[in-house]
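A.B. asks: Sequence first, predicted coordinates after that:
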Amino acid sequence: MDMKRYLVKSNQKVSLEDYSTKEDFNLKEEELLDDILPKSIDKLKELHWRLHAEEKRGIVVVLQAMDAAGKDEAISYIFSNLTAQGLKTASFQKPSETELKHDYLWRIREGLPARGQVGILNRSHYEEVIAPKVHEDKLKDEMYPDDMEKDEVWKMRYRQINDFEQHLTENGYKVIKFFFNMSKEEQRQRLLERLKNPEKNWEFSYNDIKERRHWDEYQEAFEAMLSHTSTDFAPWYVLPADDEWYSRYIITEVMVNCLKEIDPQFPELSDEDKEKMKEAIEELENEKN
């Protein structure tokens, strides 16, 4: 798979119309589900074990999308295969009263992974350059400098986010970001499924319909986000999210390639530890039942 097809280059001006929401990947779904994707996940599991054992580096995974684009399902299918001790998941919704009393990046730190972990941000700091841009009433005066016009805030925040992610990178954390590029028609079908299927009613929120009315404004906000914050050290990948299984395959392969670059290794035992292990083996083998 050529990952460059989905990569947003640094300083690239993005139009989502240039990215397909549905991919003709020349694979039978059965082949993808039964063979190719499981093998890719097996590679991811092995590399993740090494990352967790080594405890030197970490990975921050950012997931952003419109509602019903498949973020939760991707997390369940892919990352549930990884060892729980080496995984951290955080979901950021509407800021709480306490969070609003701090800068907008403050709450993100609690969701960041430790060394040896993959941290998944299901929604993230990018909410602060999306929702407030679509709904300007959410951006209060105290959230930006007194001498700054409201329409200048976004350029400032893009820079701040890039600086934040560069700081993470320089301190041993890879940052990988996935945008689920879903078509408006596909979202309509998925929301209808949630409404009509009793087993999926619990997934539906009336707010999804409310936000859907601002579809075009959200697309513009996503395009600006992708254009200004995809960097060489923290790139965005645009997924053809109408194809849920293929999108999961892309995520898995990007993660595998990232871990291969890190090249984590199982820690080597010292001579002292090897001797202690030898003694422990002998004790257990000679133990009487």
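C.D. replies: Thanks, I have it. Fair warning: this is a prediction, and the values are worked out from it, not measured in the lab.
A.B. asks: From here on, just use CA atoms for contacts and neighbour counts.
C.D. replies: OK.
A.B. asks: name the element the residue most central in space within the chain belongs to?
C.D. replies: Note on the chain: the residue nearest the mean C-alpha position is residue 62, at 2.6 Å, using Cα atoms, centre = their mean. Assigned by DSSP states H and E, residue 62 belongs to strand 58-65.
A.B. asks: can you map out the helices along the stretch 101-250 of the chain?
C.D. replies: Remark: helices assigned in the stretch 101-250 of the chain by DSSP state H, counting those that start in this stretch are 131-134, 153-170, 184-196, 206-212, 215-229, 244-262.
A.B. asks: Check which helices and strands the longest one is in contact with.
C.D. replies: Read it as helix 244-262. In this structure, helix 244-262 makes packing contacts with helix 37-54, helix 71-78, strand 236-240, judged by 3 or more Cα pairs under 8 Å, 6 or more residues apart in numbering; DSSP states H and E.
A.B. asks: how does it look with 10 Å?
C.D. replies: Using 3 or more Cα pairs under 10 Å, 6 or more residues apart in numbering; DSSP states H and E as the contact test, the elements touching helix 244-262 are helix 37-54, strand 58-65, helix 71-78, strand 173-181, strand 236-240.
A.B. asks: Comparison target, given below:
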Amino acid sequence: MTALNAERLHRFLATCRITDSTSFSLEEHRTDDDGDTGLDKDEGKQALERAVARISDQQERLYADARWSVLCIFQALDAAGKDGAIKHVFSGVNPQGVDVESFGAPSTLERAHDFLWRHQVVMPRRGRIGVHNRSWYEEVLVPRVQPSILQAAPLPAAVVGPQIWDERLEDIAAYERYLARQGVRILKFFLHVGEEEQRKRLLARIDEGAKNWKFEEGDLVVRARRPEYLSAYDAAIRATAAPHAPWYVIPADRKWLARLLVAEAVAGAMESLDLQFPTVSAAARAALLRARDALT
């Protein structure tokens, strides 16, 4: 990747980063946008390898530094490529330093708690990377579009009303602010796939035997209500985008480019933490030298 292409890529990534969302709208973000980076697929894959290597280096420093943790949240409509992005972006990290959690429909136990509870118990410890495939944002997306889910939830009638979505988003924003103040670097990715590209990928899940297991009839239900889900995402991003918890709206029609943009965002965010390997005191260094003498 040339210096010019790298500069264009970073400029493009900056346009994907949402921190001030007063007038945000997904309609302003094309799903097939390539940012005029000048990269082709092969160059993109090579750039991804370099970004993954940077993440691996920073993960080792993160673990040794043991003060920060990193939380990467992935949200998307079906077939947008979350699983593939997670697999490729974190392919070079030490498995001992990363925790990947996938969130489906809440269990009976999870429904017996507040909606943030199941996420709180799996927050990454200091020195670790947490990757959450779906997150607390599901609670302001799915039940908002499908009200029957909220109606069936074990909640007091007094707290269930039109105001619940603004209240939940307010709670999420406050919780993310709290996490940031505790040394959690938060990165939120919305993989924005186009309607036609999504159709092709869902068809592939039906037509290709190796992908049959990925297809669920519920995918079609969600697809049929695409405008409502995108509207819910608009509201969620507007209410929670902040410098300490930015959203990245990633054009996902080109899988290789989406993965590269995510990797660049993660690598850049970790590098900005200025993570350092611990230094030992003079006394500890002297002890190491004595140990060396004993071993030689």
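C.D. replies: Now that the structure is in, tell me what you want to look at. All values derive from a computational prediction rather than experimental measurement.
A.B. asks: Map the residue nearest to the centre of structure 1 onto structure 2.
C.D. replies: Taking TM-score structural alignment, residue 62 of structure 1 has residue 73 as its aligned residue in structure 2.
A.B. asks: now swap in residue 195 of structure 1 and tell me
C.D. replies: So, by TM-score structural alignment, residue 195 of structure 1 is matched to residue 206.
A.B. asks: Excluding chain neighbours, what is closest to its match?
C.D. replies: Excluding its sequence neighbours, the residue lying closest to residue 206 of structure 2 (Cα to Cα, 6 or more residues apart in numbering) is residue 212, at 5.5 Å.
A.B. asks: That neighbour touches residue 201, doesn't it?
C.D. replies: No - counting by Cα atoms under 10 Å, residue 212 of structure 2 stays clear of residue 201, with 11.4 Å between them.
A.B. asks: Please identify which of these two sits among more neighbours.
C.D. replies: residue 201 (17 against 14; other Cα atoms under 10 Å).
A.B. asks: So what's the residue count around the closest residue to residue 260 of structure 1 other than its chain neighbours?
C.D. replies: Using Cα to Cα, 6+ apart and skipping the chain neighbours, the partner closest in space to residue 260 of structure 1 is residue 47 (7.5 Å). By other Cα under 10 Å, the residues close to residue 47 of structure 1 number 24.
A.B. asks: Trace residue 47 of structure 1 over to structure 2, please.
C.D. replies: Checking TM-score structural alignment: residue 47 of structure 1 goes with residue 58.
A.B. asks: With residue 15 of structure 1 instead?
C.D. replies: Under the alignment (TM-score structural alignment), residue 15 of structure 1 maps onto residue 25.
A.B. asks: and what of residue 273 of structure 1?
C.D. replies: Match for residue 273 of structure 1 (TM-score structural alignment): residue 284.
A.B. asks: Any idea how many residues pack against that match?
C.D. replies: Residue 284 of structure 2, neighbours per other Cα under 10 Å, totals 11.
A.B. asks: if I pick it, what's in contact with it?
C.D. replies: residue 290 (Cα atoms under 10 Å, 6 or more residues apart in numbering).
A.B. asks: My reading is that it is in a helix; is that accurate?
C.D. replies: Yes - counting by DSSP: H, G, I helix; E, B strand; the rest coil, residue 284 of structure 2 is found in a helix.
A.B. asks: how far away is it from residue 64 of structure 2?
C.D. replies: Residue 284 of structure 2 is 17 Å from residue 64 of structure 2, where distance means Cα to Cα, to the nearest Å.
A.B. asks: same deal with residue 32 of structure 2?
C.D. replies: 39 Å.
A.B. asks: Give me the spatial nearest neighbour of the corresponding residue of structure 2 for residue 71 of structure 1, chain neighbours excluded.
C.D. replies: Here residue 71 of structure 1 is matched to residue 82 in structure 2, going by TM-score structural alignment. Nearest non-adjacent residue to residue 82 of structure 2, counting by Cα to Cα, 6+ apart: residue 74, 6.5 Å away.
A.B. asks: List the contacts of the corresponding residue of structure 2 for residue 211 of structure 1.
C.D. replies: Matched to structure 2 by TM-score structural alignment, residue 211 of structure 1 sits across from residue 222. Residues in contact with residue 222 of structure 2 (Cα under 10 Å, 6+ apart) are 77-78, 142, 145-146, 228-229.
A.B. asks: Select only the buried ones of those in ChimeraX?
C.D. replies: Only the buried entries of the contacts of residue 222 of structure 2 go into this ChimeraX selection, using 16 or more other Cα atoms under 10 Å:
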select :77,78,142,145,228,229
